[in-house]
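1. Coordinates only, no sequence provided:
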């Protein structure tokens, strides 16, 4: 009986040679580790070719390792073993992932774990890389990447470019994990993210009386919602997901019919506070609430971001106004001051903490008093 042939074991992480079953012209398969299974942790191996002898397969692995680790250049490797090198390169290029393929994996395993806003930011970053989506990861060069970043330096902020650089780093990391490239091939360290972009900043300012009148005249759903914010002084996110049980319309309090909202976030003084509803916006509250269980269920997932993007900013652009969402709260405070409302009543409605602890803790303002006070606001 012939003695079983044994071969010297290769060093760890240097690949392995296995003999395939059956009668084959090239029975020896050279395999390298191409990553690890995310669940089991086991090595994922891929073949770099089959050979007639164990020695040829072993030499192929050595050649592959030397060239991939940049110990020798591709030209030197080709000069040593032209046929073996050509076979290795054909397999390497065939399995080499593109930027788009690497991003699709990152999107599932990394990007989708974040909030909707962060996901949009990463998708915007990926869109900036459109020019290299179909590039094989090993074909990317620093000049190519830098050209892309330079093309956006006067269009987006430094923070946005920095986010894009983070995404590029994640793409390279994914390629390293997959065994497509080595750590030495990661080019992100050298990408410059300097930016000359200067964003036009809108400063906080109250709506003028003429602008408030323009919102009333517009009479759209968006304008009505903005007016509700102006006449309640509520923060943008305080009303969007407000449950129906917190909206009290036409209730009898102290022998008087009143309407009010119980809302509030952020501070102890601001939570669960009573916000009286001004008569001019009561029809709008009734209309928007309708028979729904929440005031604005559309905004349940990303309330502030969706309101700002889809409602507020679009309305400001359409009506040629220049404001930020929080300006409605500033406007409420200004209207209260112009109409000489009681300062402690205004603080209570807006959820501000009193410096006078006696008034803050021991003065119990009735709902009817708050309601009467808010009706003093006149804009026409």
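-> That came through fine. What you are looking at is a predicted structure, and each value in this text was computed from that prediction instead of being measured.

2. only C-alpha atoms for contact and neighbour calcs from this point on.
-> Noted.

3. so residue 46, which of the three states?
-> Using DSSP: H, G, I helix; E, B strand; the rest coil, the structure places residue 46 in strand.

4. To clarify, my last question referred to residue 258.
-> Secondary structure, three-state DSSP: residue 258 is strand.

5. adding another structure so you can compare the two:
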């Protein structure tokens, strides 16, 4: 982000303290005529989220003057504490492609402006996935703006954004029996063959498999619990363990790592 949001009078202040601190961002607020410290946070965004939650009133910002860049700062403060770091990172990357909108007053942005930003992404060589992620960022911003009355509901134009169609680079096919047996034969020499089989027999998303903690694997009862998932329905679901992969689970549980999917140095593969 090129600049930080100018906080309105009476909203409070955020200051980064010098030195090596675990929570360097100090949050202050005028209370009873005195400026008092009300908290410390690790990042500016989390400090702003704390301050927004304390004030409970984003309308302290002038709806008619707030820029696209300033609104994104507010959305980050509101949204990022609720999503995973990987999703935050992908949103930040997508937001960089929307730089032509940064200084525009949000309430005056038109669909042509949004389409021009998407066209910039196309012209840069980025494809469907990047455009889709940018559209998601815009959707979050317009949802926030409507919720806090920065724009009226009928001004939510994010639903009208067109992006390129998804082009399948290659056709996905399931492993056949010959390939599966080949993986089993490779498990004596290749650690990752075991991981592939463990993952394949579970049928989980890659992100779900990477997030499996050893405490969630119940060997005696032959099942595990998926705690982290992309969807609400996918969280805390129980999946049985395939009997042919049980030796692999026993081996991985014996290692001194928190997560099942780690490399030989105990680094979480994510």
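-> Ah, there it is. In this text, all values refer to a predicted model and were calculated from it rather than measured experimentally.

6. Can you calculate the TM-score here?
-> Overlay of the two chains. TM-score (TM-score structural alignment, normalised by the length of structure 2): 0.48; 194 aligned residues with a CA RMSD of 5.0 Å.

7. buried stuff in the helix or strand that residue 52 of structure 2 is a member of?
-> Using DSSP states H and E, residue 52 of structure 2 maps to helix 44-55. By neighbour count on 16 or more other CA atoms under 10 Å, the buried set for helix 44-55 of structure 2 is 44, 45, 46, 47, 48, 49, 50, 51, 52.

8. For these, give me CSV that also has distance to residue 120 of structure 2.
-> Shown next, in CSV, are those (distance: CA to CA, whole Å):
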residue, distance to residue 120 of structure 2
44, 29
45, 27
46, 30
47, 32
48, 30
49, 31
50, 34
51, 34
52, 33
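
9. Identify the farthest-apart pair in the residues you listed.
-> 44 and 52 (12.1 Å; CA to CA).

10. these two touch, right, residue 197 of structure 2 and residue 185?
-> No. At 11.3 Å, residue 197 of structure 2 does not count as touching residue 185 under the criterion of CA atoms under 8 Å.

11. So for those two, which sits in the more crowded spot?
-> Each of residue 197 of structure 2 and residue 185 has its neighbours counted (other CA atoms under 10 Å); residue 197 has more, 19 against 12.

12. can you tell me how far that one sits from residue 54 of structure 2?
-> Per CA to CA, to the nearest Å, residue 197 of structure 2 is found 49 Å from residue 54 of structure 2.

13. Residue 195 of structure 2 too?
-> Look at residue 195 of structure 2 and residue 54 of structure 2: by CA to CA, they are 46 Å apart.

14. Then residue 96 of structure 2?
-> 29 Å.

15. Give the buried residues for the helix or strand harbouring residue 142 of structure 2.
-> Following DSSP H and E, one finds residue 142 of structure 2 within helix 128-147. For helix 128-147 of structure 2, burial by neighbour count (16+ other CA under 10 Å) applies to 130-145.

16. now, which of the buried residues of helix 44-55 of structure 2 sits nearest residue 252 of structure 2?
-> Out of those, the member with the shortest distance to residue 252 of structure 2 (by CA to CA) is residue 46, at 35.8 Å.

17. quick one: the closest one and residue 79 touch, right?
-> No. If you go by CA under 8 Å, residue 46 of structure 2 and residue 79 don't touch, sitting 10.0 Å apart.

18. Just checking, which helix or strand succeeds the helix holding residue 142 of structure 2 along the chain?
-> helix 177-186.

19. Just the buried residues of that next one, please?
-> 180, 183, 184.

20. which residues does the last one contact?
-> With contact taken as CA atoms under 8 Å, 6 or more residues apart in numbering, residue 184 of structure 2 is in contact with 193, 194, 197.

21. Just the angle for the helix or strand hosting the last one relative to helix 177-186, thanks.
-> Spelled out, it's residue 197 of structure 2. Secondary structure from DSSP H and E places residue 197 of structure 2 in helix 191-202. For helix 191-202 of structure 2 against helix 177-186, the angle by axes from the mean of the first three to the mean of the last three CA atoms, to 10 degrees is 130 degrees.
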